[in-house]
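Chemist: I need the structure of the sequence given here:
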Amino acid sequence: MMLKSAGATCTLLGFSEYPDLQVPLFLVFLAIYTVTMTGNLGRITIIRVSPNLQTPMYYFLSQLSLIDLCYSPTVTPKLLKNFVVEDRTISFIRCIMQFFILWLFAVAETFMLAVMAYDRFVTVCKPLICTVVMSPKLCASLVARPYPWGIVAPMMLTFFLLHSVIVSVSCSDPSISQVLCFVIAIFNEGISLVIMLTTYTPIFVTFLKTPSAGGHQKAFSTSVSHLTAITLFHGTVLFLYCVPKSKNSWLIVKVGSVLYAVVIPMLNPLIYSLRN
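Modeler: As a prediction, the model looks like this:
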């Protein structure tokens, strides 16, 4: 992305350096976007209308689908448009708003996965009191909690990003703002991973203490889909943090960002649907 100071616009470079691949990439991302919207909307609808799916696990799954349903349209339509038009500019205000909304749902999904980890903990480790502990009131409270921080964290990130851009334009050192952005991102990632580690440690202990093979499968199978979703989401995020600065690092970051913002929202409903 490049900032044009004259018109206060940004140019979204995307994959423009591969002109021969514009049509194939457009078709690929269009298919991904279609599956994402259809899969997540379909999962929400099925969970809402099916009496057999009125459980805490499926309630959280519908909330995860709702986040993905809002997450993907933040960037994918503009990405698709840039494959077929020559003008890849976006106003600076729209660019900042896109950044804010993307981070809002990214942070919300991060902590929604952590909330789902707690549900898995109660289901596996406290099965006899699961329905009492995971009451509708508690489930609604747990779902509501990721959103306040999902708004505050992007606001801080957006502020520091704007400060970094202004400082760069003034030919000053923007490193302080960039470091603060990095600290907030690491804080989000660290807290969510600690929550999930804390909840999954007892699950693994319960798994090891279960004497029968059938008991092993019953205790662990309910968590397989969630662990897969966690691995994809957080694995991609941590990979992006660890990409070394090199000649090819920009391409790696772009591919990782596409996986993080475009592909994973498509994979989540597929992961859980195939399991169930």
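Chemist: contacts, neighbours, all on C-alpha from now
Modeler: Noted.
Chemist: Leaving out chain neighbours, which residue sits closest to Ile44?
Modeler: Ser62 (5.0 Å; CA to CA, 6 or more residues apart in numbering).
Chemist: here's the other one to compare against:
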Amino acid sequence: MKLKDLEIFVVAPPAPGWGGRYWIFPKITTDTGIVGYGECYASTVGPKAMRAVIEDVFERHMQGTSPEEIELMYRRVYSSGFTQRPDPTVMGAFAGLEIACWDILGKARNRPVWALLGGKINQKIRSYTYLYPQPGEDASEFWVNADMTAEAAARYVKMGFTAVKFDPAGPYTIRGGHEPAMSDITRSVEFCRKIRVAVGDRADLLFGTHGQFTTPGAIRMGRELEPYNPLWYEEPIPPDNLLEFAEVARHVRIPLATGERLTTKAEFGTLLRAGGVKILQPALG
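Modeler: Presented below is the predicted three-dimensional model:
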């Protein structure tokens, strides 16, 4: 059984567009007619460019290969072209294609993929949600209004979510880390306080920042959030600043989390050896 054909579906997310600019799903068909589907990580470039990357990765490194030879295909993708270093665009393309390979292998063996990956431990798992405004609500007001966000948190908990994530510390910027203003810290504390009151002990609080702060700024912010006992403090500094995560962890009593913008075990290994994080968040697709 060999990988033969590739078809790519680029899909616009439903309005109002939460979840990224677009979603991209590869469909691989083998020479025996088995079809597998995957989902590619696609936040670094536009859809036309990402489609071209996926096609190139498949045609040069995967087409004609057995879907069982996943590690071989990974080594080709990772090490060809004199790169051999983390790259979220190319690795994001391969990740979705690898998912499709696992789908093919499960279908070929008439087994669920979890059975091929070591078996099922849990009958169910917890799920969290980001806090979003409802249709018709003013999104710009929602992101800075703790009362509106707390109402949304209570609404999602009633739906069955056991954790809620929010990022009230300010809009995402292109800076490589900045000091949060005192008003940012005050607003973040207000969000944590009101959301904690709204959900009680029925849900965990997950505080995200999208890598916005310097190390001292992340420490200042984190210390103010400790009384509300968040389950994690996500990506408080830029994700490429791997060793500085350990410095934040030494001064903040909230578990640090990161990983959605890291791509290989080498990056995660550096974080773990330094003692920088307790929760890993790889973006698989």
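Chemist: What value does the TM-score take for this pair?
Modeler: In this superposition the chains share a TM-score of 0.24, using TM-score structural alignment, normalised by the length of structure 1; 119 aligned residues with a CA RMSD of 6.7 Å.
Chemist: Just confirm the residue nearest to Ile44 of structure 1 contacts Gly42, I think it does.
Modeler: No. At 9.8 Å, Ser62 of structure 1 and Gly42 do not qualify as touching, with contact defined as CA atoms under 8 Å.
Chemist: Among those two, which residue is more densely surrounded?
Modeler: Legend: neighbour count by other CA atoms under 10 Å for Ser62 of structure 1 and Gly42, higher for Ser62 (22 against 15).
Chemist: Could you tell me which residues make contact with that one?
Modeler: 43-44, 47 (CA atoms under 8 Å, 6 or more residues apart in numbering).
Chemist: what about Thr129 of structure 2, which SS state?
Modeler: strand (DSSP: H, G, I helix; E, B strand; the rest coil).
Chemist: mind listing the strands for the stretch 101-250 of structure 2?
Modeler: 128-130, 163-166, 204-208, 232-234 (DSSP state E, counting those that start in this stretch).
Chemist: tell me which element the one residue sitting closest to the centre of structure 1 is part of?
Modeler: The centroid of structure 1 falls nearest to Ala106 when counting by CA atoms, centre = their mean (4.2 Å). Per DSSP states H and E: Ala106 of structure 1 is located in helix 92-125.
Chemist: try Ala52 of structure 2
Modeler: Under the assignment here (DSSP H and E), Ala52 of structure 2 is part of helix 47-61.
Chemist: Outside of that helix itself, which residues are in contact with it?
Modeler: 6, 8, 10, 22, 24, 42, 73, 76-77, 89-90, 93-94, 97.
Chemist: ok, 6 Å please
Modeler: Helix 47-61 of structure 2 is contacted from outside by 76, 93, using CA atoms under 6 Å, 6 or more residues apart in numbering.
Chemist: Okay, buried residues for the next helix-or-strand element following it please.
Modeler: For helix 47-61 of structure 2, the following helix or strand on the C-terminal side (DSSP H and E) is helix 70-79. Neighbour counts over helix 70-79 of structure 2 (16 or more other CA atoms under 10 Å) mark 70, 73-74, 76-78 as buried.
Chemist: same deal with stretch 183-195 of structure 2?
Modeler: 184-185, 187-195.
Chemist: between the residues you listed, which is nearest Tyr130 of structure 2?
Modeler: Lowest distance from Tyr130 of structure 2 to the buried residues of stretch 183-195 of structure 2 (CA to CA) belongs to Ile195, with 12.7 Å.
Chemist: can you tell me which residues contact the closest one?
Modeler: Ile195 of structure 2 touches Ala150, counting by CA under 6 Å, 6+ apart.
Chemist: Export the strands of the stretch 101-250 of structure 2 as TSV, with columns for mean neighbour count and distance to Gly217 of structure 2.
Modeler: Listed next are those as TSV, based on neighbours: other CA atoms under 10 Å; distance: least, CA to CA, whole Å:
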stretch	mean neighbour count	distance to Gly217 of structure 2
strand 128-130	16	23
strand 163-166	22	18
strand 204-208	22	14
strand 232-234	24	13
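Chemist: before we move on, the earlier item: distance check, the closest residue to the residue nearest to the centre of structure 1 other than its chain neighbours against Ile166 of structure 1.
Modeler: Excluding its sequence neighbours, the residue lying closest to Ala106 of structure 1 (CA to CA, 6+ apart) is Tyr71, at 7.3 Å. Remark: distance between Tyr71 of structure 1 and Ile166 of structure 1 (CA to CA, to the nearest Å) = 28 Å.
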